[in-house]
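Participant: have a look at this fold, sequence not included:
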């Protein structure tokens, strides 16, 4: 009698749905929460550093752009340079009037340094302690030309420019210990008492005013021996014709010696400052990348230890029908979840740091979308690389070897 052998049908392994992958991958995180937290913290620190650096750099740049938009980029400064013999040159007294004749020039103003007019808080201050404060004769339209505003008091007018009245810069106010203007606030300029009528806010496009004392042109000539020669002229010109104006300013200000005149665009210095800040931000971004790499090594270490500790679990799953691919998917998903948790926390932390510092500094808070998306992508990449080797190692364990491990 013939025996008929029936072939046993091969059962295809059950497929894991995405929800099942997430649930199985989260098992290791739930059973070892402290280790998972510390590993995710390494990732979070790296991502937070990168997001904060990019965010603070972008916020600083946005603030600088806001300042330039408010102050304008069409300001040119003309200052007296040096003669061929190396001595300090002087500009003609009518230099400002000549510059105003240039067609595209919208406005012009000037200051003149008053030599030997040292500034003190009172007469009791030793002569050597000048605090590096300069005295300038200033025109009445100076604030409108350079974009200066006052934090306290008022600017000079047609009456006060003829009397011992002064407006002090922001740095000068700090050095002299003057926080606000009152009717009794006085300083000593060139041995003469001047009443302080105003305090300037920091002037971004004319930083020399911050550490100066501005007095009226007439009183400087009458009481302090000022010779009437301007040392710095400020000119606003049409933006479209700015370069053309720039080329003729030196010859217009001092036709006899144009080589003794220096012409500059203050907004260029601010742009250079922004570029320097960006270079420094790139350096800090590299530091954040190193921190992220260190966090990835921590995740890889955690996953390797997890594989070693869970050999029995791996063997049991293999003996119940789990394939090598499913084991790989489980540990790879666990690594990705661990990194994603750290990345999400890092993005929130970096955004919070950027927002807090921006609000403290009075900047607009800017966190580029590419920084958060790039940070999350970097997190997932680090998680995939960190979990790849442990996942492959776990999948290669045979059920008998894994179950026999004590």
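Facilitator: Received it, and whenever you're ready, just let me know what you need. Keep in mind it's a predicted model, so treat the numbers as computed, not measured. Residues are numbered from 1 along each chain as shown.
Participant: CA only for contacts and neighbour counts going forward, please
Facilitator: Fine.
Participant: contact partners of stretch 79-89?
Facilitator: 90-91, 231-233, 260-263 (C-alpha atoms under 8 Å, 6 or more residues apart in numbering).
Participant: pull out the buried positions in that stretch.
Facilitator: Counting neighbours by 16 or more other C-alpha atoms under 10 Å, one finds that the buried residues in stretch 79-89 are 79-81, 89.
Participant: before we move on, what about stretch 236-256?
Facilitator: 236-238, 242, 245-246, 249-255.
Participant: and the host helix or strand of residue 301, what does it pack against?
Facilitator: In this structure, residue 301 sits in helix 266-309 according to DSSP states H and E. Applying 3 or more C-alpha pairs under 8 Å, 6 or more residues apart in numbering; DSSP states H and E, we find helix 266-309 packed against helix 33-71, strand 75-80, helix 324-361, helix 369-395.
Participant: one more structure, for comparison:
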């Protein structure tokens, strides 16, 4: 009875075992596979990474040098001040002669916010190194009368020697601008030059005057000495004034009328620090241009990475076929080649960031600047390289994953 019951109700069949789950590569495995692929072709990797490195180095260096230059410029502006105004006569095309009054400085000092006012005057004198030099060979150096408080107002400094004082401003002595001393061949105080037929002793040589660079080409004498030795009439040709930053615009509005009442249309009022600020704006435009060139270099480097990866796929068809035959999924093959592209780009990006930072520090220190490399510059460069690597490696990775194992193994 038992045997009859078993044949009538057979036992259910045993279900087949579930298919094995395909193995998945861990991120660490993908990283190792990508590194192995790069180590196998070191020369090609170095050349491909070089294009990326040059692009990133250019961009980091441009940003770093621009920021270092701007920081130096801002430091100079802070030191020199942006509250200096100048007033000078504009040549009259109609033949009218306009001169600033002798009392121009005193008139400016009566403007409420003005803290300091001084002046220089044009002196008619031919300057030569010695009496044996023909009078017409002036070396491009002119003469001006200066008040003793000129250096304090301009924030200028004497490089060698001394500045004019209450005693020396009446004597046949002169202080040369930096460029004037160079053109005349004067290297130290105590040497003499000839102004007209008067021998003048050089008592000082100025450092370059950043706010008023025209003074670099000038031989300065005191107002009393200019009147005694060169027939100077005492009328200033340029007035300088300083006032608090908050009042500069207000003083600028009334300065021309103050120094030359009734003829203010012939007076040019300017702010010397604006030239330095304009230089900063010019530097920003140049920085944008250089960043564009760096981006082009980076793009060319990305094309090189894509080319390297395409060639790598073609050369490694047998390897890809074997991995696929052994069970590697298409996703695993894609991940491997994409990782190689990312590593290749990251290698070039890191090298470029280091190279650009080193170039910035070297050049900035050579110029006497404080090196400034914003953190976002190398970080942004590395991010850009990873993006370039992902884009450049996407097509080769997809192409490698689509290779059929049979077709790929035919290359073995």
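Facilitator: Perfect, thanks for sending it. The structure displayed is predicted, hence computed values, not measured ones.
Participant: after superposition, what is the TM-score?
Facilitator: The TM-score (TM-score structural alignment, normalised by the length of the first structure) is 0.96; 403 aligned residues with a C-alpha RMSD of 1.6 Å.
Participant: still on that earlier bit, would you turn the buried residues of stretch 236-256 of the first structure into CSV with distance to residue 70 of the first structure and secondary structure?
Facilitator: Formatted as CSV, those follow (distance: C-alpha to C-alpha, whole Å; DSSP: H, G, I helix; E, B strand; the rest coil):
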residue, distance to residue 70 of the first structure, secondary structure
236, 14, strand
237, 15, strand
238, 16, coil
242, 18, helix
245, 22, helix
246, 21, helix
249, 24, helix
250, 27, helix
251, 30, helix
252, 28, helix
253, 27, helix
254, 31, coil
255, 33, coil
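Participant: nearest to residue 314 of the first structure among those?
Facilitator: Of all these, residue 314 of the first structure sits closest to residue 242, with 73.8 Å by C-alpha to C-alpha.
Participant: among the contacts of stretch 79-89 of the first structure, who's most crowded?
Facilitator: Neighbour counts for the contacts of stretch 79-89 of the first structure (other C-alpha atoms under 10 Å) peak at residue 91, which has 26 neighbours.
Participant: in the second structure, what residue corresponds to it?
Facilitator: Aligning on TM-score structural alignment places residue 91 of the first structure opposite residue 100 in the second structure.
Participant: again with residue 25 of the first structure
Facilitator: Match for residue 25 of the first structure (TM-score structural alignment): residue 34.
Participant: quick check: its match vs residue 311 of the second structure, distance?
Facilitator: According to C-alpha to C-alpha, to the nearest Å, residue 34 of the second structure stands 15 Å off from residue 311 of the second structure.
Participant: ok, residue 23 of the first structure to residue 13 of the first structure distance?
Facilitator: 18 Å.
Participant: the closest residue to residue 155 of the first structure other than its chain neighbours: what's it in contact with?
Facilitator: Nearest residue to residue 155 of the first structure in three dimensions, chain neighbours excluded: residue 198, at 5.9 Å (C-alpha to C-alpha, 6 or more residues apart in numbering). By C-alpha under 8 Å, 6+ apart, the contact set of residue 198 of the first structure is 150-155, 166-168, 181.
Participant: again, 10 Å this time
Facilitator: Residue 198 of the first structure is in contact with 149-156, 165-169, 173, 180-182, 185, 214, counting by C-alpha atoms under 10 Å, 6 or more residues apart in numbering.
Participant: repeat for residue 96 of the first structure
Facilitator: 78, 107-110, 230, 232-235, 252-253.
Participant: how about those residues in TSV, adding secondary structure?
Facilitator: Putting those into TSV (DSSP: H, G, I helix; E, B strand; the rest coil) gives the following:
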residue	secondary structure
78	strand
107	strand
108	strand
109	strand
110	strand
230	coil
232	strand
233	strand
234	strand
235	strand
252	helix
253	helix
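Participant: taking these, tell me the two that lie furthest apart.
Facilitator: Maximum pairwise distance among the contacts of residue 96 of the first structure (C-alpha to C-alpha): 15.8 Å, between 107 and 230.
Participant: of these two, give the one with the bigger neighbour count.
Facilitator: Neighbour count, other C-alpha under 10 Å: between residue 107 of the first structure and residue 230, residue 230 has more, with 26 against 19.
Participant: on that earlier part again, residue 34 and residue 311 of the second structure: which has the busier surroundings?
Facilitator: residue 34 (21 against 12).
Participant: state the distance from that one to residue 339 of the second structure.
Facilitator: 5 Å.
Participant: residue 12 of the first structure -> the second structure?
Facilitator: Using TM-score structural alignment, residue 12 of the first structure pairs with residue 21 in the second structure.
Participant: run a quick neighbour tally on that match.
Facilitator: Look at residue 21 of the second structure: counted by other C-alpha under 10 Å, it has 6 neighbours.
Participant: SS state for it?
Facilitator: Classification of residue 21 of the second structure by three-state DSSP places it in coil.
Participant: that one: what's it in contact with?
Facilitator: Contacts of residue 21 of the second structure (C-alpha under 10 Å, 6+ apart): none.
Participant: what does residue 116 of the second structure give?
Facilitator: By C-alpha under 10 Å, 6+ apart, the neighbours of residue 116 of the second structure are 84, 105, 108-109, 149-150, 152-153, 240-243.
Participant: which members of those define the maximum pairwise distance?
Facilitator: 108 and 152 (16.7 Å).
Participant: more neighbours, those two?
Facilitator: Using other C-alpha under 10 Å, the more surrounded residue of residue 108 of the second structure and residue 152 is residue 108, with 25 against 11.
Participant: sec struct for the more buried one, please.
Facilitator: helix.
Participant: would you check that it makes contact with residue 254?
Facilitator: Yes. Between residue 108 of the second structure and residue 254 there is a contact at 9.5 Å, judged by C-alpha atoms under 10 Å.
Participant: need the counterpart of residue 320 of the first structure in the second structure.
Facilitator: Per TM-score structural alignment, residue 320 of the first structure is aligned with residue 326.
Participant: residue contacts, that match?
Facilitator: Contacts of residue 326 of the second structure (C-alpha under 10 Å, 6+ apart): 320, 405.
Participant: the counterpart of residue 213 of the second structure in the first structure: what's it in contact with?
Facilitator: Residue 213 of the second structure maps onto residue 207 in the first structure, with residues paired by TM-score structural alignment. Residues near residue 207 of the first structure by C-alpha under 10 Å, 6+ apart: 169-171, 266.
Participant: which one of those sits in the busiest neighbourhood?
Facilitator: Highest neighbour count within the contacts of residue 207 of the first structure: residue 169, with 26 neighbours (other C-alpha under 10 Å).
Participant: would you confirm that that one contacts residue 199?
Facilitator: Yes. Assessed by C-alpha under 10 Å, residue 169 of the first structure is found in contact with residue 199 at 5.9 Å.
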